[in-house]
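In: Just to be clear, the model below is a prediction. Sequence and coordinates:
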Amino acid sequence: MAEDLLKDFNPFDIFDTEAARLDRYFSGLDEAGWRRPSRCEGWSVRDVLAHLAGEELYNHACLDGTVHDLMAQVADVGVTGFNDFNEWCVRERGDLPVEDVLAEWRTKNGETRERMRALGRDALLDTMAGPYPVGLQTFHYDSEYATHADDVGAPVSDHEIDDRTLWRVAVGRFVLAEQDAKVQVEQTADEMWTAVDGVTAALSYPEFVEATVGRLPASHEVDPRVVSALRCLA
């Protein structure tokens, strides 16, 4: 089963680790650091923080069983779909002091992590896609937080890199299977072999991770059909 790919990893511990990484990084920024462009097209580092803070509205709605109520509320101000929601979250916090946005994210995310851990991996969570296991949803959050940490340049120590890459490879493989993506993926000792529409490509583990989250550089030589097929987490 696809979920077996994740059985050796604790999603709640990973969530705590990636949230702490972002918190440390955000806490040390000056004004120039906040204004610096991130890897998210059109977003500064400050915008990434605003996105994460605003996203807690959705995370808490999932925990409270009020997702459809939240979507109805934001629809009243013209927000439809996740892209609109993300941009709205950033706009809503554009005029707030960055210290307030950081405090909002730190508090709300801390509550999210605590409540999800308390529920446990097998409990069900209300989401836009319907009931979904808490543990699997947490893995999705893990991937997003790791991706945004990389987007803003939050440091990753040498002793973390290998384990961090391995869980991200596992999450990417799981989500591809969950989505029934039309791409064949095989993991070897040192690379990921992929195939789609008769086109094959061998990627390093980090390259595979970057492809699954839509961060593989456009200059990369992997066939665009493979790149498109692997993108599943962003």
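Out: Structure's in. What do you need? Numbering: from 1, shown residues only.
In: switch to C-alpha atoms for all contacts and neighbour counts from now on
Out: OK.
In: OK, contacts around the residue nearest to the spatial centre of the chain?
Out: Nearest to the geometric centre of the chain sits residue 144, at 1.0 Å (Cα atoms, centre = their mean). Contacts for residue 144 (Cα atoms under 8 Å, 6 or more residues apart in numbering) come out as residue 233.
In: Could you do residue 35 as well?
Out: Counting by Cα under 8 Å, 6+ apart, residue 35 touches 44-46.
In: so can I have JSON lines of those residues showing distance to residue 101, neighbour count and secondary structure?
Out: Shown next, in JSON lines, are the contacts of residue 35 (distance: Cα to Cα, whole Å; neighbours: other Cα atoms under 10 Å; DSSP: H, G, I helix; E, B strand; the rest coil):
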{"residue": "44", "distance to residue 101": "14", "neighbour count": "19", "secondary structure": "strand"}
{"residue": "45", "distance to residue 101": "12", "neighbour count": "24", "secondary structure": "helix"}
{"residue": "46", "distance to residue 101": "9", "neighbour count": "25", "secondary structure": "helix"}
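In: CSV please, covering the residues you listed and showing distance to residue 211.
Out: Formatted as CSV, those follow (distance: Cα to Cα, whole Å):
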residue, distance to residue 211
44, 22
45, 22
46, 24
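In: returning to that earlier point: what helix or strand is the residue nearest to the centre of the chain on?
Out: In the assignment (DSSP states H and E), residue 144 maps to helix 134-152.
In: another structure for you, compare them:
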Amino acid sequence: MVDIDAIVDDLDAERADLDEAVAGLDSRGWRSPTPAEGLTIACQIAHLNWTDELVLRAIASPAEFAGGTEGVLAPPDATDAINAGAEFVNAGTRQRSEWPKDKLLAAWRDSAAELSRTLRALPRGTRIPWFAPRPLSAAAMASSRLMEIWAHGQDVFDALSLTREPTRRLMHVARLGVRSRDFAYQLRGMVPPEREFRVELRAPGGEVWCWGPEDAAERVEGSALDFALVATQRLHRHDSDLVARGEAPEAWLAIAQAYAGPVGSGRPRLGPPEGLPGGG
């Protein structure tokens, strides 16, 4: 049985780490650019606040949520829905990113606290409509929100040149990265491999997290941190410690995407391939 309280506890802890990183910023730091093209730290927090409020709207009134998003949940196909949903979210993010720091930070804290309370109280079996191929359970939504905070938080930590110690909460991000394998292919109009891969990741605590058949020949191995960074497109696959055994897992790592957003370009290489000066 899924322990929703434990997942939301992790969600709250992830958010608290990010809050601590941004709370003391002055106005100049608040407007600092992040590695995500065109997004400042203010934009990152605005995105999290706005999407928190959208989740609350979706929970409170699913039909009104669908109508309020002007049909972006039901374009002709899933890719169109993802793209339309992203533009809808981006419009709200841009507007809120112009708010004064104190106003936006307070709004984010309030929406985050309300969302956590709401997710804990949802009746078992509740499904939440979202910008995803299908509605999400409360546990899946909590994990998804944690992944969003962790990924956007990575942009903020990078912008501030801060090191964030990995925690066991990476399990949520890694699990989403594994479970979204087929979605990453479908989003690009590609046919997913029929075979399951074996994924074995070294957790921050030293244990190994595993998914997929134990005897699978095609597999991915490496650290949970690097897998999470690659799956959220915060690190280029070839700058990671991940080892792909087989052509299909290698191709997957190039497109892995744990979030329900449009196809992105991801992060550029930090350096040229080994043995090929200048990347030739």
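Out: Nice, thanks for sending it over. Being a predicted model, the structure only gives us computed values, none of them experimental.
In: Could you quantify their similarity as a TM-score?
Out: Scored by TM-score structural alignment, normalised by the length of structure 1, the superposition of the two chains gives a TM-score of 0.76; 221 aligned residues with a Cα RMSD of 3.6 Å.
In: Where does the helix holding residue 144 of structure 1 end up in structure 2?
Out: On structure 2, the counterpart of helix 134-152 of structure 1 by TM-score structural alignment is residues 138-156.
In: List the superposition-based mean deviation of that stretch with respect to structure 1.
Out: Following the fit onto structure 1, the mean deviation recorded for stretch 138-156 of structure 2 is 1.0 Å by mean Cα distance after the TM-score superposition for structure 1.
In: Repeat that for stretch 41-49 of structure 2.
Out: With mean Cα distance after the TM-score superposition for structure 1, stretch 41-49 of structure 2 averages 1.1 Å from its match.
In: if we can go back for a sec, how do the contacts of residue 35 of structure 1 look in structure 2, which are kept?
Out: Retained in structure 2 (both residues aligned by TM-score structural alignment, their matches' Cα atoms under 8 Å) from the contacts of residue 35 of structure 1: 44-46.
In: closest to residue 139 of structure 1 among the residues you listed?
Out: Nearest to residue 139 of structure 1 among those is residue 45, at 23.0 Å by Cα to Cα.
In: Settle this for me: residue 121 of structure 1 is touching residue 135, isn't it.
Out: Yes. Using Cα atoms under 8 Å, residue 121 of structure 1 makes contact with residue 135 at a distance of 3.8 Å.
In: who's more crowded, these two?
Out: Ranked by neighbour count (other Cα atoms under 10 Å), residue 121 of structure 1 and residue 135 place residue 135 first, with 22 against 17.
In: isn't that one right up against residue 119?
Out: No. At 9.0 Å, residue 135 of structure 1 does not count as touching residue 119 under the criterion of Cα under 8 Å.
In: Who are the contact partners of the closest residue to residue 147 of structure 1 other than its chain neighbours?
Out: Nearest non-adjacent residue to residue 147 of structure 1, counting by Cα to Cα, 6 or more residues apart in numbering: residue 213, 7.2 Å away. Contacts for residue 213 of structure 1 were tallied using Cα under 8 Å, 6+ apart; they are 147, 231-234.
In: Now, of the residues you listed, which are buried?
Out: Listed as buried from the contacts of residue 213 of structure 1 are 147, 231-233; burial here means 16 or more other Cα atoms under 10 Å.
In: Which of these fall in helices?
Out: residue 147 (DSSP state H).
In: Name the surrounding residues that touch stretch 35-47 of structure 2.
Out: For stretch 35-47 of structure 2, the external contacting residues (Cα under 8 Å, 6+ apart) are 29-34, 89-90, 92-94, 96-98, 101, 104-105, 108, 152-153, 155-156, 158-159.
In: Which among those count as buried?
Out: When the contacts of stretch 35-47 of structure 2 are checked for burial by 16+ other Cα under 10 Å, the buried set is 30-34, 89-90, 93-94, 96-97, 101, 104-105, 108, 152-153, 155-156, 158-159.
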